[in-house]
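K.L.:
Sequence and predicted structure are below.
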Amino acid sequence: MEFIFQCARSGLGNQEKETFPKNSHNVHFSPSLDQKFRIPEVSPSDMIVIILSLDLYFRLIPKDSGLLKKFTDSIQLGKSCSLFDSYVTFTTWIQSVLNDIEKCNYVGELKRLYLENKIQELLLLHFDLYQQYHLNSQSPKISSENFEKLKEAKSLLDTNFVNAPSLTELSKMIYLNEYTLKKEFKICFGTTVKQYIISLRMKYAMDLIKEGEHSITEIAHKCGYNGLIQFSTAFKKFYGRPPTSLSRLP
């Protein structure tokens, strides 16, 4: 997994320099690690590279899981491949996980378990992003005008998920009728508006739990839930465990 904040490089013996888009990433598989690149000393470089063994990859993403299936099939055939055709901009969630990895101060076995968890989280975020790109490429019926409105809707939810607008309110905000918003949002982003809001709330809840400074009741309120039971039910459905199993505070 390559995460490029800023980098320019060329293959050995190749005078042509390749400049990567800033804040971009991709996932590659190669049956051999016999690859070398030259990074010009005058070019500032900032990147994170995570190299996984096949055993670890298939432990984190089982062969029969269906996640990243096309990519996994190529790996099993021993064919060099990349998840995306070209480097794509990483999301704020990917940036957040990379920050967690950089700031990790655990040691020993705890560090290994923590990093494996974060790497699996990155792979799942890659799958989510890949699914969005795949669905977009398979959706020629969505006009460019509607696509821009759908991106605006997603951006509005990204910043207002705690007090998220209703579907009716959101459709008025982006000047797109409710039926089209509901249908084409799922086509573009692979999830419903409601489920997208829940996913944003749950990821925010997990960040607050990691901080260890808030009770579950406080976190529920901060994530837009009026009741603890409603929040706990949503959290367990999303993560497979209740929030009390992770929180340091009651």
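P.N.:
Cool, the structure landed. Numbers count the residues shown, from 1 in each chain.
K.L.:
can we go C-alpha only for contacts and neighbour counts from here?
P.N.:
Noted.
K.L.:
Closest to the centroid, which residue in the protein?
P.N.:
When Cα atoms, centre = their mean is applied to the chain, the residue found nearest the centroid is Leu125 (2.7 Å).
K.L.:
Let me know the next secondary structure element after whichever strand or helix holds that one.
P.N.:
Using DSSP states H and E, Leu125 sits within helix 108-137. The element immediately downstream of helix 108-137 (helix or strand, assigned by DSSP H and E) is helix 144-160.
K.L.:
So Asn99, which state does it fall into?
P.N.:
Three-state assignment for Asn99 (DSSP: H, G, I helix; E, B strand; the rest coil): helix.
K.L.:
Run a quick neighbour tally on it.
P.N.:
Using other Cα atoms under 10 Å, Asn99 has 11 neighbouring residues.
K.L.:
can you give me the strands in the protein?
P.N.:
In the chain, the strands defined using DSSP state E lie at 2-6, 8-11, 18-19, 24-26, 28-29, 37-38, 46-49, 81-82, 88-89.
K.L.:
Any chance of those in JSON lines with distance to Tyr225 and mean neighbour count as columns?
P.N.:
Output for those, formatted as JSON lines (distance: least, Cα to Cα, whole Å; neighbours: other Cα atoms under 10 Å):
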{"stretch": "strand 2-6", "distance to Tyr225": "35", "mean neighbour count": "19"}
{"stretch": "strand 8-11", "distance to Tyr225": "46", "mean neighbour count": "17"}
{"stretch": "strand 18-19", "distance to Tyr225": "45", "mean neighbour count": "12"}
{"stretch": "strand 24-26", "distance to Tyr225": "34", "mean neighbour count": "20"}
{"stretch": "strand 28-29", "distance to Tyr225": "40", "mean neighbour count": "17"}
{"stretch": "strand 37-38", "distance to Tyr225": "50", "mean neighbour count": "12"}
{"stretch": "strand 46-49", "distance to Tyr225": "36", "mean neighbour count": "13"}
{"stretch": "strand 81-82", "distance to Tyr225": "40", "mean neighbour count": "17"}
{"stretch": "strand 88-89", "distance to Tyr225": "31", "mean neighbour count": "18"}
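K.L.:
closest to Glu211 out of these?
P.N.:
Judged by Cα to Cα, the one of the strands of the chain that comes nearest to Glu211 is strand 46-49, at 24.3 Å.
K.L.:
what packs against that closest one?
P.N.:
With contacts taken as 3 or more Cα pairs under 8 Å, 6 or more residues apart in numbering; DSSP states H and E, strand 46-49 sits against strand 2-6.
K.L.:
ok, and here's another one to check against it:
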Amino acid sequence: MKFPPYKSTFSLTGAINTKKVIRYPLGFSDNTSFEKTQNKVCTEFVDAIFDEYLLHGAKIEMGKVNLKKDLSIDVKHNFPFFKMHFEIEGSSSYSPRNEKSLPVIIPNGYHQLFFFPKVDGVLSFPANITRNTLEITLSLSFVHKVFKDNWEELERLGDAIRNNQPFVFGEKSHKINSEMLLVIQQIANCKIDNHYRTHYLECKIIELLILQLQDFKDRSKDIHIIRHHDKIVEAKSFIEENISGQLTISSIAKKIGMNTQDLKKEFKINFGQTIFKFITARRMELAEGMLKSSSKSVYEIAEIVGYKYSQHFTKAFKKYFGVNPSTYRKET
């Protein structure tokens, strides 16, 4: 049997029997019209619904994903990977296995544009955030069709494609602007008949790509540089390892060697929520598990998850789940 040349492989990091292989024809579709499929995933830790559009030379994926636990996915693509990525809500990061490749960090409300000759690494997504994303993967034939040999229009990205080298627009994360959001909405709400839809979507992809290139070119915009990604990850680990303690912004900042303002700002950019909300979510998850599976009293659970006074824990639990801990235990 002859398989299509494009191959994508996904599996949950550290888990067995979760491998999924997806194959596409050269350029994602060998039809002149578009193909649309809708995918739904519902498990104990993820609820997702997203649409996939396959055009000749382009793949569009958009939808919403609600994660109940942090998720890491091993991913491989055996084809040149030119991607336009928009994290409308939520955040994601990619860590390559090959030290010669490049990481990609796309915070909440930001976009990125990158090229990899091949992909082999780990995708990571934080829990308790509903991700609303648009991801457009282009074949190099599509890029050639748009820009011909005018690689200078793609600036450094064009040089990387010509030299078959990985490229990401630095560590600078650019906010999705109103013009981009309008085009994203037009793609999502497209009602044009099948006969013309392919041409319409191709035009919108090109328009969105040009908006991205223009945004990256304009260095005078207010661009937030993620300077302390490793320290922010360290802060997250410190919180999770010391969730029973009296955690404060100042104590976390002191532990990782950052000032409190940078810590608060960059934590939210990286993980899509404030440190306070992250700590509360982790404490509530831990408390929920103990209410379901242990006979510990509410007072004991409050102490274990870092609350000095049980009444403060009860108030926080009710705000988070809608009922107090005792009622929750009875109902479950």
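P.N.:
Structure received. Everything quoted here is computed from the prediction, not taken from an experiment.
K.L.:
After superposition, what's the TM-score here?
P.N.:
Laid over one another, the chains give 0.52 as their TM-score (TM-score structural alignment, normalised by the length of structure 1), with 169 aligned residues with a Cα RMSD of 4.6 Å.
K.L.:
In CSV, list the strands of structure 1 along with distance to Leu56 of structure 1.
P.N.:
CSV is the format used below for those (distance: least, Cα to Cα, whole Å):
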stretch, distance to Leu56 of structure 1
strand 2-6, 17
strand 8-11, 28
strand 18-19, 30
strand 24-26, 18
strand 28-29, 13
strand 37-38, 25
strand 46-49, 16
strand 81-82, 18
strand 88-89, 24
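K.L.:
Figure out which of the ones you listed is closest to Met173 of structure 1.
P.N.:
For those, distance to Met173 of structure 1 was read as Cα to Cα. The smallest value, 26.4 Å, belongs to strand 88-89.
K.L.:
and the closest one, how far out from the chain's middle?
P.N.:
How far strand 88-89 of structure 1 lies from its chain's middle: 11 Å, per Cα atoms, centre = their mean, to the nearest Å.
K.L.:
nearest residue to the counterpart of Asn259 of structure 2 in structure 1 other than its sequence neighbours?
P.N.:
The alignment partner of Asn259 of structure 2 in structure 1, by TM-score structural alignment, is Asn177. What sits nearest to Asn177 of structure 1 in space, not counting adjacent residues and going by Cα to Cα, 6 or more residues apart in numbering, is Ser171, at 5.6 Å.
K.L.:
Now for that neighbour, how many residues are close by?
P.N.:
When neighbours are defined as other Cα under 10 Å, Ser171 of structure 1 has 20 of them.
K.L.:
I'd assumed Glu178 was in contact with it.
P.N.:
Yes. In this structure, Ser171 of structure 1 is within contact of Glu178 by Cα atoms under 8 Å, at 5.3 Å.
K.L.:
Quick check: the residue nearest to the centre of structure 1 vs Phe71 of structure 1, distance?
P.N.:
Distance of Leu125 of structure 1 to Phe71 of structure 1, given as Cα to Cα, to the nearest Å: 15 Å.
K.L.:
Also Leu135 of structure 1?
P.N.:
According to Cα to Cα, Leu135 of structure 1 and Phe71 of structure 1 sit 16 Å apart.
K.L.:
quick one on the thing from earlier: can you report how many residues lie near the match of Asn259 of structure 2?
P.N.:
By the measure other Cα under 10 Å, the count of residues near Asn177 of structure 1 is 13.
K.L.:
wouldn't it be in contact with Leu170 here?
P.N.:
No. At 9.3 Å, Asn177 of structure 1 does not count as touching Leu170 under the criterion of Cα under 8 Å.
K.L.:
any idea what Leu291 of structure 2 aligns with in structure 1?
P.N.:
In structure 1, Leu291 of structure 2 lines up with Ile209, judged by TM-score structural alignment.
K.L.:
Tell me who's in contact with the aligned residue in structure 1 for Thr314 of structure 2.
P.N.:
Using TM-score structural alignment, the equivalent of Thr314 of structure 2 in structure 1 is Ser232. Residues near Ser232 of structure 1 by Cα atoms under 8 Å, 6 or more residues apart in numbering: Ala220, Pro242, Pro243.
K.L.:
So which of these is surrounded by the most neighbours?
P.N.:
Sorting the contacts of Ser232 of structure 1 by how many neighbours each has (other Cα under 10 Å) puts Ala220 first, at 24 neighbours.
K.L.:
I'd like to know how far the aligned partner of that residue in structure 2 sits from Phe216 of structure 2.
P.N.:
Aligned by TM-score structural alignment, Ala220 of structure 1 pairs with Ala302 of structure 2. Note on Ala302 of structure 2: its distance to Phe216 of structure 2, by Cα to Cα, is 48 Å.
K.L.:
Tell me which residues touch the aligned partner of Ser155 of structure 1 in structure 2, please.
P.N.:
In structure 2, the residue matched to Ser155 of structure 1 (TM-score structural alignment) is Ser237. Not one residue lies near Ser237 of structure 2 by Cα under 8 Å, 6+ apart.
K.L.:
For Lys20 of structure 2, see how far away Ser237 of structure 2 is.
P.N.:
Ser237 of structure 2 is 29 Å from Lys20 of structure 2, where distance means Cα to Cα.
K.L.:
which stretches of the stretch 151-300 of structure 2 form helices?
P.N.:
Using DSSP state H, counting those that start in this stretch, the helices of the stretch 151-300 of structure 2 run over residues 156-162, 178-188, 194-217, 229-241, 249-256, 260-271, 275-293, 298-304.
K.L.:
Can you lay out those as a markdown table showing distance to Lys76 of structure 2?
P.N.:
Shown next, in a markdown table, are the helices of the stretch 151-300 of structure 2 (distance: least, Cα to Cα, whole Å):
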| stretch | distance to Lys76 of structure 2 |
| --- | --- |
| helix 156-162 | 19 |
| helix 178-188 | 27 |
| helix 194-217 | 24 |
| helix 229-241 | 24 |
| helix 249-256 | 33 |
| helix 260-271 | 23 |
| helix 275-293 | 30 |
| helix 298-304 | 40 |
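K.L.:
Comparing these, which comes out most buried?
P.N.:
helix 260-271 (a mean of 20; mean count of other Cα atoms under 10 Å).
K.L.:
Comparing that one with structure 1, how large is the average distance?
P.N.:
On superposition with structure 1, the mean distance recorded for helix 260-271 of structure 2 (mean Cα distance after the TM-score superposition for structure 1) is 1.7 Å.
K.L.:
Can you tell me which helices and strands that helix packs against?
P.N.:
helix 229-241, helix 249-256, helix 275-293.
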